[in-house]
Structures are given as C-alpha cells and as structure tokens.
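Chemist: show me the folded form of this:
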Amino acid sequence: MSVYLFAGGGTAGHVNPLLATADRLREREPDAEILVLGTAEGLEARLVPERGYELVTIPKLPFPRRPNAAALRFPGALKATIDQVRGIIRDRHVDVVFGVGGYAAAPAYLAARAEKAPLVIHEANAKPGMANRLGARLTRFVGVLFPSTRLAHARVVGLPLRREVEQVDVPAARAEAQALWGLDPRRPTLLVTGGSLGARRINETVSTSIAAILGTGWQVLHITGTTATVADPGLAGYRILEYCDRMELALASADFAVSRAGGSTLAELGALGIPSVLVPYAVGNGEQALNARDLVGAGGAVLVADAEFTPQWVDRALLPLLDDRARVAEMAARAAAQGVRDGADRMVDLLIEARESRSTATAAPGSAAPGSAAPGSPAQPAPKPEADASAE
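Modeler: Next comes the predicted model:
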C-alpha cells in the first residue's frame, strides 16, 4: 500500500484539482492511503472531510511582505511547521508528496526535500504562485495546465477535472439541461457566467444588452452569482440562475460562452470545445489575462478587458460574432483542440512515476536523489509562447 500526502488549498482553484486527483488515484489504487495537508481557514477544511479524506492542518503562514514583527517571527514559525510536516511524512510513511499551491504547499515542499520524499506539483495558472515556483526547483515532476506557463520542469497535463465534467455525455446532458431550464432545442445557447459570486461587469452589460443578444436568434442561460443585483426582465429565451449546482449541464448546453478566465473555467471550456468571450477579472496580478492567452492565441476565444466589456462593445463585437455561425463553429473546433479531458489520469500517472522513481533510486546505487533530475537527463518544459498577450 502506498501513502500519499496531498498539500495545498485555500481556494476552489486549488482544492478542486487536488480532490479530482485524489478521487482518480483512489479509483486506480483502491488500497492507497491519501492524507490532505491544509489549513483550518481554507476551503479544504470543509471540502476535504466531505469527500471522505483525512485532513491534517498546519498553521496558515502568509509570506511577510514588509519588515515588521510578523516578518521577524516568520523564519521560526516556518521551521516549526516544516518540522511538523516532516514528522507526518516519517510517522505515516509517506511515499509521495503532491502539492497544488496555497499556504500549506511550501512547508510540504521543503519537508519533502528534507525527508527525501518524491515531490509532485501541479500549477493551474499561467503565472505560477510563489510556493510552486519554489517547489518546481526541487523536483522534475511538475504538471501544468497551460503550455505558456513558465515553470521549471513543466509538463502539460491539463487540469484534473471533476468527473461529471470530464465524462459528461454532451447530447444527453444537453437534453437534460433543456428540460430542466426550459431551453429551446432549436436555438443556440449562450452561457454567461462569472463564477459562484458572479461578475458585476459581465452581469450588468449582458443585462443591459439582453434584448439585442436575443435578437440574434440566440437564447441565454445567465448564471449571475449569489451577490448579483440584476433583475429578470421576463423575456422569452432569457433564463437567469443565481447559482448553478449542475455546471456540467450548463456547459453541455452551451454553444458559446461569456465568462471570466480562471484556470478551471478555461479547462472546462477547452475540454468541451466551447468557444468564448473571456473577460478577465480586473483585480489582482493580471493572472486571468495570462491564463487566457493560449486559448485566445489558438483562436478558440476572444479576449476583452473588464473595463471594455460594455453594451457598446457587445453591439460592435459580440453581436456580429454570434451572427457569424461559421466563425463560431471554427472557434469551437480550435477550443476543442486546446482542451484536455484526461487531466486527472495524466496527473495520477505523474504521481506513480514519482513513486516509482523512489524505488528505482533505492535499487540503483549512485542514482539521482528521489524527485530530482538525473545528471544529463532532459527536462520536459512546456513550450514557450510565441508572443505575450496584452494584460489588462
């Protein structure tokens, strides 16, 4: 029986791929023991036990950004946390450490290195976080979602998707969605979504332009999010949902999408071959605009900055696009060409490869340390982008 320590969390973008990988690993290795290392404050504190995995918590240690008392305490607190994780690795006889980024990841990576345990990393953003930039230097087992991600030893594996999305029967799910939400099977469907909390700019612009959009012959399934304030005008062909717990049905019903550009969203659009207009979240470090550049560069999506996604832009750009069915079909094919539906299996393959590397290293005197590249061995980097896309 092999023992795996999965580390990371905080947000759904970290926790969902972690759990999708754990589920697939459990299917392929039913006797495997899977522990999840996280914090008590992150989303993992609720989702991991709900999925039936053991959660081990460590203190949340934000990296200090300025010289203050917290910065002075940080080295000692980090060392204590690393020692705690090292104890877990030893006591539970962990064979492989797997991290997805987040507060729990960096201590796990450093503990794995100290204990000479194979380390595997997955990065779901084009712009890697600090923890994964550190971890990628400690191992050659690095999986990424985007080909343009610049991370040491990166291999494109896609995103471990939820099984209901990965294995969705599109025709059957589309029929179920049409029955559930009253969609017309004779009309193409535009899916509009900004995530579970919604996206104010997307919501307001689509709400203002809805009559013109419906005038193109499309119907609209609009997931507004739980904090949205847009009202339902009661127009035929316009279906508003505050929250959707059957996203696989919403995706299967979509012939086109308007959405944010989070990693999970892009992975699902590509996996199901859904062309899109992407409106990256304007707050933060611009990572969503970077996430979008591969799909946009391949011709499967159009990028528009949040501030520019206005009713005027809809009139000028979106409506002619929706009217051009040949272009929509071509964009769908290009999006599908970028998609990966077996990311969970690819990630589990990487975990097994790392585990077996430990056995090989143990059996071969003088071989490279577990998780490190053997001298002279070629790395497997993700292709570098031909050109950078413009950020917001």
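Chemist: from here on, just use CA atoms for contacts and neighbour counts.
Modeler: OK.
Chemist: in the stretch 1-150 of the chain, which spans are helices?
Modeler: Secondary structure of the stretch 1-150 of the chain (DSSP state H, counting those that start in this stretch): helices at 12-28, 44-50, 69-91, 105-114, 130-136.
Chemist: now do the stretch 151-300 of the chain
Modeler: Applying DSSP H, counting those that start in this stretch to the stretch 151-300 of the chain gives helices spanning 163-166, 170-181, 200-214, 247-253, 263-271, 287-297.
Chemist: columns mean neighbour count and distance to residue 156 on top of those, output as JSON lines?
Modeler: JSON lines is the format used below for those (neighbours: other CA atoms under 10 Å; distance: least, CA to CA, whole Å):
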{"stretch": "helix 163-166", "mean neighbour count": "16", "distance to residue 156": "17"}
{"stretch": "helix 170-181", "mean neighbour count": "16", "distance to residue 156": "25"}
{"stretch": "helix 200-214", "mean neighbour count": "18", "distance to residue 156": "30"}
{"stretch": "helix 247-253", "mean neighbour count": "23", "distance to residue 156": "23"}
{"stretch": "helix 263-271", "mean neighbour count": "24", "distance to residue 156": "12"}
{"stretch": "helix 287-297", "mean neighbour count": "24", "distance to residue 156": "12"}
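Chemist: please generate a structure for the following sequence too, so the two can be compared:
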Amino acid sequence: MTLSVVVAGGGTAGHIEPAMAFADAVRRLRPDATVTALGTEKGLDTRLIPARGYPLELIPPVPLPRKPSGDLLRLPVKVWSAVSAVRDVLRKVDADVVVGFGGYVALPAYLAARGRTPIVVHEANARAGLANKVGARFAARVAAAVPGSGLPNAEVLGIPLRHAVTTLDRNALRPAAREHFGLPADGPVLLVFGGSQGARSLNSAVAAALPGLTEEGIAVLHAHGAAGTPADPAPGYVPQMYRARPYIEDMHLAYAAADAVLCRAGAMTVAEVSAVGLPAVYVPLPHGNGEQALNAEPVVAAGGGVLVPDAELTGDRVLAELVPLLGDAARLEAAGKAARASGHADADERLARLVLDVVEGRP
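Modeler: This is a model prediction of the structure:
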C-alpha cells in the first residue's frame, strides 16, 4: 500500500531540518511514500520546505510558551483553529502516521491526530519543549537525540541529519572545498559560525584573535550572520587566510574545508559537527534554560570538544583553546574521532524504520 506520512516540524531550521532529513530517509526506504509537511507562513517554512521538494500545507500559527502558563490558557481559539486545519490535511492526504519534531506546528498536529492517526514524537534538544511534552503522552513511540530529555520511554536515536552531511568524506572533498571558499590548500582552517543570524560574541572574539591565528598559520572561514560584522584584518594580510561570508549555504563544503570549529551549541549544530568528525569549541547561547550546554555535554565528555561560557569568550581564549589544538595533528585527529564516535550519523534511517514499524504494527 502507498504510505502517507505527515511531518510537523515547522518554524525554525532546528525543527525543519530534522523533519526534512527524516522525510528523505523515508523516501529512500519507501520510494512509494508520500510525505506532506505542515507549516505556517511564519518562520522559515515557506522558504525551506518547498526547496526540499515536499508539499507544504499551511495551518494557523500557534505561538507557544516554553512552559505551561497563563499564556497557554489564553490560546484555545488559536489552538483549535489550527487543530481543525490539521484534521482537514490528515483527511485529504489519508495520513498513516504523524511525526512531530516540536515547535508551534507540532502541538496542533498532535491534538488533531490523537485517537485518529498514530503519532511519533522526536525531541532534538536536551530538554523537551511544551509541544513534545504534550505529544509524548499519547504517542505510539517517542525518540530523542540525547538521554535525559524528560520525555517518558524515549528511545535515544540522535538527530536526523542531511544525507550530504552524514555521508561526507571530508578528506576527499577537502581540496575542492578549500578552492570553493578561496582558502589555502594546505595548513589548518578554523570554521566559525553562530547560526543563521550569527553571534556577536563569536564575531568579536574572532576579530580580536585573528592576528594571532594568522600569525600561527591558521586560516579562518567566518560566517558572521546577516546582521553581524566581519573582522577587519590588519593591512597587508594574505586574503586567503580570512574568508568572511554573511551566511554559508553549502555547510558540507565548509565542514570539508575545516579542521576545527568555533560555534554555538544548538542541537543541530552539535549533531552535524560531531557527525562529520570535527572537534569544536562550543559557546552555548547565554539565554534560555541552559539547554545548549546540555546539547554539547556528551561530545565534550567524549573528548570531541570543549565548552566555553559566552561571558568568557575573548580573543585570548580563542587563541588558548584553538592554537594548541590546530597545531597538533595527533591531538586534532583524536578529538575528531571522539566527536564522530559520540554522534548518531544514522539517526535519519533509524527514525524512519521506527515510524515504519508503527505504521505496520510492529512493536
């Protein structure tokens, strides 16, 4: 029979990318499957999801508080309007299963499917959000990226990642990747990025550290964000030693060009960086509930990276952490192997098989 899967993972790239990677895995395992994505006009849904080749069904947005509060009690009209819209979609596509990845698209999807269509929940973060806490109560199966998410009976699978990342051969692609970015063919390269919006503290620290890095022969590939500011190299610097871009579309090429990473510790970032075997200095976002530090802890504990609090990130700290690492080939290789071993490069297909088991009635 034809398989109809509905994925609910809209809003941010952190929800959309795992959903799309999972969808790709479903289609590899079941070429006859149809995968429909739920989303809203708010966020990145209308840009990212159609670009990946999946039909997008728009529902009314339901902004959610991170924890149960009075704000949630004031949302019943919006919630039930979205639930009604999701039910229409589930009927239209004759859905066999709903797979949710959290966020404001997932809650109405869970409520619409409850008692009608089997539900599978995937939690990417170290601490589950409100939508997945609700969905897990009546899901057929629950999966998580790391232990300790707070969801009952969660099976730890990792985060579904793009096939271009999980199958990346960094050594084979390295020459072409460095040429693509205009980086030196030889010598260590540090990749710096802070997410799609960049990160002011990372940008400032790199600017302060750049003279010391280049003096040590370390080239820098810097994604500073659309609203961020690139470093201002000293006069007379070699252009190949510092390449700045507002945003890097082809992250697999950036990973192939690099030897180490300076980055935030969002769930997707940690999963991708560790899956490709790159050691990293993780600088958790200093806001929220502290989940970014928790995201990176398994990799750090395995020896694949270090954690530096945002308040302690300076140019001197960048040099202290990265110059010794990038100057020691044996240490760099060991840290890279530890990073890769701590990851879950097969999470996309493991989640896809779990969902197929639910549809086919297997425990």
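Chemist: save the helices of the stretch 151-300 of the first structure as CSV, and put in distance to residue 142 of the first structure too.
Modeler: Shown next, in CSV, are the helices of the stretch 151-300 of the first structure (distance: least, CA to CA, whole Å):
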stretch, distance to residue 142 of the first structure
helix 163-166, 22
helix 170-181, 31
helix 200-214, 34
helix 247-253, 28
helix 263-271, 17
helix 287-297, 18
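Chemist: and those helices: which comes nearest residue 150 of the first structure?
Modeler: Nearest to residue 150 of the first structure, of all the helices of the stretch 151-300 of the first structure, is helix 287-297, at 11.3 Å by CA to CA.
Chemist: give me the range in the second structure that the closest one lines up against.
Modeler: The alignment of helix 287-297 of the first structure onto the second structure (TM-score structural alignment) covers residues 291-301.
Chemist: nearest to residue 42 of the first structure, of the helices of the stretch 151-300 of the first structure?
Modeler: For residue 42 of the first structure, the closest of the helices of the stretch 151-300 of the first structure is helix 263-271, at 17.9 Å, according to CA to CA.
Chemist: which part of the second structure lines up with that closest one?
Modeler: Using TM-score structural alignment, helix 263-271 of the first structure pairs with 267-275 in the second structure.
Chemist: most remote residue from the second structure's center?
Modeler: When distances to the mean C-alpha position of the second structure are computed (CA atoms, centre = their mean), the maximum falls on residue 236, with 37.5 Å.
Chemist: tell me how far it lies from residue 214 of the second structure.
Modeler: Residue 236 of the second structure is 12 Å from residue 214 of the second structure, where distance means CA to CA, to the nearest Å.
Chemist: residue 233 of the second structure too?
Modeler: From residue 233 of the second structure to residue 214 of the second structure the distance is 10 Å (CA to CA).
Chemist: ok, for the residue most central in space within the first structure, nearest residue in space, not its chain neighbours?
Modeler: Nearest to the mean C-alpha position of the first structure, counting by CA atoms, centre = their mean, stands residue 264 at 3.4 Å. Spatial nearest neighbour of residue 264 of the first structure, excluding adjacent residues (CA to CA, 6 or more residues apart in numbering): residue 13 at 6.5 Å.
Chemist: repeat that for residue 146 of the second structure.
Modeler: Of all residues not flanking residue 146 of the second structure in the chain, residue 156 sits nearest, at 5.7 Å (CA to CA, 6+ apart).
Chemist: tally of neighbours for that neighbour?
Modeler: By other CA atoms under 10 Å, the residues close to residue 156 of the second structure number 19.
Chemist: what's residue 247 of the first structure in contact with, if anything?
Modeler: residue 165 (CA atoms under 8 Å, 6 or more residues apart in numbering).
Chemist: residue in the second structure paired with it?
Modeler: Under the alignment (TM-score structural alignment), residue 247 of the first structure pairs with residue 251 in the second structure.
Chemist: mind checking how far that match is from residue 164 of the second structure?
Modeler: Residue 251 of the second structure is 9 Å from residue 164 of the second structure, by CA to CA.
Chemist: tell me, how many residues neighbour the closest residue to residue 202 of the second structure other than its chain neighbours?
Modeler: By the measure of CA to CA, 6+ apart, the closest residue to residue 202 of the second structure outside its immediate chain neighbours is residue 194, 7.0 Å from it. Residues lying near residue 194 of the second structure (other CA under 10 Å) number 26.
Chemist: do residue 63 of the first structure as well
Modeler: By other CA under 10 Å, 14 other residues sit near residue 63 of the first structure.
Chemist: list the contacts of it.
Modeler: Contacts of residue 63 of the first structure were listed using CA under 8 Å, 6+ apart, and they are residue 74.
Chemist: the same query, at a cut-off of 10 Å, please.
Modeler: Taking CA atoms under 10 Å, 6 or more residues apart in numbering, we find residue 63 of the first structure in contact with 70-71, 74-75, 78, 103, 130-131.
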